[in-house]
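**Q** here's my sequence, what's the structure:
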Amino acid sequence: MTVNVRPLAALGMILLFAADAFSNDSSRPADAVVEPAVEQEVRLLSVPSPLQMVRTLHLMQDQIATGSTEAHIGQRGLLGVLDTRFMELEPEVWQNGKNIHAAVSFVLSGGNPGLLRKLLELGSSVVTENDRPLVEGALAYVEGREEAAYNALMSLDPRTFPPTMSAQLALVQSALVVRKDPAKSDDLLDFVRLQAPGSLLEEAALRRQVFVASQTGHVEKFQSLATGYLRRFRHSVYAGNFRQRLASASTRIDFGQDKSRFDGFVIMMKELEPEARRDLYLLTARASVEQGFTKSARLLSEEAQKLVEGDLVSASRAKLYRAASMITSPENIKAAAEDLRQIDRSLLPASDVALLDSAMAMAEHIQTMPGTPGVLAEKAKPLLTKAAAEKALDTSNQTQGLEQLQALSKARDALSRVDRLIKNQASVTQ
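**A** Got it, this is the predicted structure:
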């Protein structure tokens, strides 16, 4: 369900300026006498609490997960207003533990960390010993002091906090342990998703968990989580970044190892628009060629061919990757070599022209070498990977002739350029 963010922003402004209505209340007689203590108490009651204000912020931020650009823009202004309001609140307001948690939540939601520094400076009358690890750890985390954040926060049990605070704490803890203990990070992200369904916190947890699964080699979970993200948060403001990182992660997977793995990838890809699906198929097919995942490259390029729809550049790229993946097959090498010769190189990017030259040189070399074609093709298969080409190059003057050395050198140089291109694309997504 999409919620219009304008009423949320208006609600936030109403809450934030409720105190001003009390101080400027024209209905009170000018000469009315109000005891200072009573006036102070009424004033505190009329001002929305930090907890209420942070809830308003979270309502707005949750709309970011549904794709509201208004909410994304509006939160900047609301964060600024909240920062000013919080810094102006009297110290006694912060003596309520719920408000301390609201301050931590505010800072973890993008608020000014100066608020937490101020609370710590107010001493134990505001930040109790029980709350100090949470406040100090959150401050260290947003300031980039990872070790201090780890030492302060990892001893805390998220289950002992209210839902939103527990989800935020678990999300931070997952980031702190992901390099040391990916399995624990994954469990914490599961907890976040259960605690804050439909929120920006769930969106962030799911987005991160997809890549934890990818990095730890849990391909089936990677595909399941990615499919879930694309189904539920495809319009999120952060979905574009997710798709770029998804492409980078997908290039490291050999989809030809297992039919169910490839089928799962195809199901996941159906959540994307046809053009985005085609581009991701092409990217992963090229990466598979570069890494020597020949079956994966063939399957992915064939899926891309179904989506080219008259796009000559994409059609040429898909044909190149498919043919390059098949020159190692003795049954298909002649047809693959012919496909390579038919490709219009003027339609290809420079990196693909280099790959075309390399593939054609390999195909020609395999076909002209003396010996059994099947055996030669199988030996040439690892040469599609840069690492194997370099290894073969190191031993070539002992086991190969000058002609094979030249072919391998071309392969290494071409694949190095492809490798750099893929790495450059991956770095853009970070």
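
**Q** from here on, contacts and neighbour counts on C-alpha atoms
**A** Fine.

**Q** is Gly240 in a helix, a strand, or coil?
**A** helix (DSSP: H, G, I helix; E, B strand; the rest coil).

**Q** show me what the helix or strand containing Ser427 packs onto, helices and strands only.
**A** Using DSSP states H and E, Ser427 falls within helix 402-428. Under the contact definition 3 or more C-alpha pairs under 8 Å, 6 or more residues apart in numbering; DSSP states H and E, helix 402-428 sits against helix 239-250, helix 274-291, helix 350-368, helix 386-394, helix 396-399.

**Q** compare these and give me the one nearest Gly137.
**A** helix 239-250 (27.7 Å; C-alpha to C-alpha).

**Q** tell me what angle the closest one forms with helix 402-428.
**A** Per axes from the mean of the first three to the mean of the last three C-alpha atoms, to 10 degrees, the angle that helix 239-250 makes with helix 402-428 is 150 degrees.

**Q** what's downstream of helix 239-250, the next helix or strand?
**A** Counting by DSSP H and E, what follows helix 239-250 is helix 259-269.

**Q** can you give me how far stretch 301-314 is from the chain middle?
**A** 27 Å (C-alpha atoms, centre = their mean, to the nearest Å).

**Q** picking up where we left off before, need the helices and strands packed on helix 402-428 in JSON lines with distance to Gln168 and mean neighbour count, can you?
**A** Output for the helices and strands packed on helix 402-428, formatted as JSON lines (distance: least, C-alpha to C-alpha, whole Å; neighbours: other C-alpha atoms under 10 Å):
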{"stretch": "helix 239-250", "distance to Gln168": "20", "mean neighbour count": "19"}
{"stretch": "helix 274-291", "distance to Gln168": "32", "mean neighbour count": "23"}
{"stretch": "helix 350-368", "distance to Gln168": "43", "mean neighbour count": "21"}
{"stretch": "helix 386-394", "distance to Gln168": "42", "mean neighbour count": "18"}
{"stretch": "helix 396-399", "distance to Gln168": "56", "mean neighbour count": "12"}
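
**Q** this one as well, want them side by side:
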Amino acid sequence: MARARHRYSIALALALGTLVSGAGRAEDQGDLPPYKMLRSLQFVQDSVVLGDNSAGEMQRFMLSTLDERLRNADKSVFDDGRNVDAVMIYAMSGGNPDTLEYLMSRDVDGHFDNRVADLLRKYLSGKGLLVVNSLADVAKEYRDKKIGPYLSLVAGNVMMGKNPKAALQLFDWARLTAPGTIVEEAALRRSVTLTAQAGMIPEALGYSQRYVRRFLHSPYAGQFADQFVQLVVDHSADVKQQDIIDILSFMDPPRQREVYLRIARRSAVAGKMDLAKLASTRAQDIGSDGSDSFNALASFYGGIANISSPDIGVAVRDINQIPEGELNPRDRALRDAAKAVADAVMREPDAKSLAQGSQINISNEDNAEHGGAAASQTEGNQPQIAASVGQGAADAAPTQKGDGQEATSPFNTFVTTSRSKLDAIDGLLKQESH
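**A** As a prediction, the model looks like this:
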């Protein structure tokens, strides 16, 4: 930690141009070579993704300072190829794209590789797809140069939608040639997204574990958490529960609890009840930080998952135990939908409905004898939170015809009312899943 602070102090001093040269005088900031200023910028950016939150403001200062230095630099500065590379890396590191354009317009001595500069200008202006193959070729050509990792990252970004496997190779090269840097952090994050979208689940889990072990404290770790939650829920059939536990074990307890709660919620909405139970249980097992709100929320999601189980009474209790004021609007909608289903399941049928059910069985048996479609029978009393349940109930309704009119009955009224409720619940959950 002390060494890191010392290195950070040196970077700040270099950025401000206050280092003393061998001749014993302060090096003037205006004479500081751009490539040295770039090293300071890189150090600050790497500090940010490694968890130094205080470096964020310094990053903005360094980008502004380097931008001014490049615009005011004499043309002879770019006789040194390291300064040319500094311009390219600056442009790919969040710098002002207009500065690259400005320097290119003044390059009468041919210091810049026009191919690279033109490709970067198109990429930075949002036209990277037009030059995706050329970017990949240039990235391979420059892969052993200082700008190589950055070009590989840029080319991979553009290649993701066209050729995922090629993009993954570019990301791999970027992170392996720039370990511990903002380039590796970005490459790992994008690799998780790419492999998950391509259905490459073992690879996605491998990249996820690398990210958690190396960049847990990055300010972009929240984006990774979103990607990981989506990965395990959308591909729950291919993701082992132990894989989830192993990957999240590298997180500190507060972060573990947060991710488990997010998995529990998304799983409950998606109907992945086994996963929702696992996540809610794991969240409850993690030591509390002194607040009962996390355990209550974990019980809430666990209750949602248990709505379709024989322990529906316990589930309703868990759902009701968390105060409404502690739920956000989305969770209140989820609670209302689950309670509506639970109420429908636990409500005792009246005698008329039971009588109509007997008539349906007789009618369906008669239809089957004459080649008609028999109504499907559902064993047990488990709710299905989807419009398909409503459709199934409607399909099972009797259609005794007389004088060209469909017979009306208390059962038909029950079916119509139940279906409208289920449609409303389904609509709530569809909104929640997006």
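
**Q** now the TM-score, please.
**A** The TM-score (TM-score structural alignment, normalised by the length of the first structure) is 0.76; 387 aligned residues with a C-alpha RMSD of 3.7 Å.

**Q** can you redo the helices and strands packed on helix 402-428 of the first structure as JSON lines with distance to Pro36 of the first structure?
**A** Shown next, in JSON lines, are those (distance: least, C-alpha to C-alpha, whole Å):
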{"stretch": "helix 239-250", "distance to Pro36 of the first structure": "53"}
{"stretch": "helix 274-291", "distance to Pro36 of the first structure": "65"}
{"stretch": "helix 350-368", "distance to Pro36 of the first structure": "77"}
{"stretch": "helix 386-394", "distance to Pro36 of the first structure": "79"}
{"stretch": "helix 396-399", "distance to Pro36 of the first structure": "93"}
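
**Q** rewinding a little: what's the angle from the helix holding Ser427 of the first structure to helix 274-291?
**A** Using the same axes, to 10 degrees: helix 402-428 of the first structure against helix 274-291 is 140 degrees.

**Q** pull out the buried residues from stretch 165-177 of the second structure.
**A** 167-168, 170-175, 177 (16 or more other C-alpha atoms under 10 Å).

**Q** matching residues in the first structure for that stretch?
**A** Mapped onto the first structure using TM-score structural alignment, stretch 165-177 of the second structure covers residues 183-195.

**Q** what about that stretch, distance to the chain center?
**A** 16 Å.

**Q** for the aligned residue in the second structure for Asn397 of the first structure, which non-adjacent residue is closest in space?
**A** By TM-score structural alignment, Asn397 of the first structure lines up with Ala394 in the second structure. Nearest residue to Ala394 of the second structure in three dimensions, chain neighbours excluded: Val415, at 6.2 Å (C-alpha to C-alpha, 6 or more residues apart in numbering).

**Q** got it, and Met165 of the first structure?
**A** Nearest one to Met165 of the first structure, counting by C-alpha to C-alpha, 6+ apart, is Ser105 at 6.4 Å.

**Q** what's the counterpart of that neighbour in the second structure?
**A** Per TM-score structural alignment, Ser105 of the first structure is aligned with Ile89.

**Q** what about its match, how many residues close to it?
**A** 21 (other C-alpha atoms under 10 Å).

**Q** next: Leu130 of the second structure.
**A** Counted with other C-alpha under 10 Å, residues neighbouring Leu130 of the second structure total 13.

**Q** could you pull up the residues touching it?
**A** For Leu130 of the second structure, the contacting residues are Lys122, by C-alpha atoms under 8 Å, 6 or more residues apart in numbering.

**Q** look up how far Arg121 of the second structure lies from it.
**A** 12 Å (C-alpha to C-alpha, to the nearest Å).

**Q** and the equivalent of Gly74 of the first structure over in the second structure, how far from Ala15 of the second structure?
**A** In the second structure, Gly74 of the first structure lines up with Met58, judged by TM-score structural alignment. Distance, Met58 of the second structure to Ala15 of the second structure, using C-alpha to C-alpha: 10 Å.

**Q** neighbour-wise, which of those two wins?
**A** Ala15 (23 against 18).

**Q** which one in the first structure is aligned with the more buried one?
**A** Under TM-score structural alignment, Ala15 of the second structure pairs with Gly12 in the first structure.

**Q** okay, and the helix or strand hosting Tyr229 of the first structure goes to which residues in the second structure?
**A** Assigned by DSSP H and E, Tyr229 of the first structure falls within helix 219-232. Residue correspondence for helix 219-232 of the first structure in the second structure, counting by TM-score structural alignment: residues 201-214.

**Q** ok, average deviation of the matching stretch from the first structure?
**A** Aligned to the first structure and superposed, stretch 201-214 of the second structure gives a mean residue distance of 2.2 Å (mean C-alpha distance after the TM-score superposition for the first structure).

**Q** who's in contact with that stretch?
**A** For stretch 201-214 of the second structure, using C-alpha under 8 Å, 6+ apart, the contacting residues are 50, 180, 185, 188-189, 191-193, 195-196, 228, 235, 238-239, 243, 247-248, 250-251.

**Q** now stretch 114-127 of the first structure
**A** Contacts for stretch 114-127 of the first structure (C-alpha under 8 Å, 6+ apart): 83, 86-87, 91-92, 94-96, 100, 103-104, 107, 132, 135-136, 139.

**Q** now do 7 Å
**A** Stretch 114-127 of the first structure is contacted from outside by 87, 94-95, 135, 139, using C-alpha atoms under 7 Å, 6 or more residues apart in numbering.

**Q** and Ala386 of the second structure, how far from Val87 of the second structure?
**A** 56 Å.

**Q** now do Arg262 of the second structure
**A** Distance from Arg262 of the second structure to Val87 of the second structure, by C-alpha to C-alpha: 42 Å.

**Q** before we move on, what about Ala204 of the second structure?
**A** 34 Å.

**Q** what do you get for Leu66 of the second structure?
**A** On the measure of C-alpha to C-alpha, Leu66 of the second structure and Val87 of the second structure end up 9 Å apart.

**Q** with Pro253 of the second structure instead?
**A** Taking C-alpha to C-alpha, one finds Pro253 of the second structure at 42 Å from Val87 of the second structure.

**Q** what segments of the stretch 51-200 of the first structure are helices?
**A** 69-88, 97-108, 114-121, 132-142, 146-153, 163-177, 182-195, 200-215 (DSSP state H, counting those that start in this stretch).

**Q** let's have the ones you listed in JSON lines, adding distance to Glu338 of the first structure.
**A** What follows is the helices of the stretch 51-200 of the first structure, written out as JSON lines (distance: least, C-alpha to C-alpha, whole Å):
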{"stretch": "helix 69-88", "distance to Glu338 of the first structure": "50"}
{"stretch": "helix 97-108", "distance to Glu338 of the first structure": "59"}
{"stretch": "helix 114-121", "distance to Glu338 of the first structure": "67"}
{"stretch": "helix 132-142", "distance to Glu338 of the first structure": "58"}
{"stretch": "helix 146-153", "distance to Glu338 of the first structure": "56"}
{"stretch": "helix 163-177", "distance to Glu338 of the first structure": "50"}
{"stretch": "helix 182-195", "distance to Glu338 of the first structure": "47"}
{"stretch": "helix 200-215", "distance to Glu338 of the first structure": "37"}
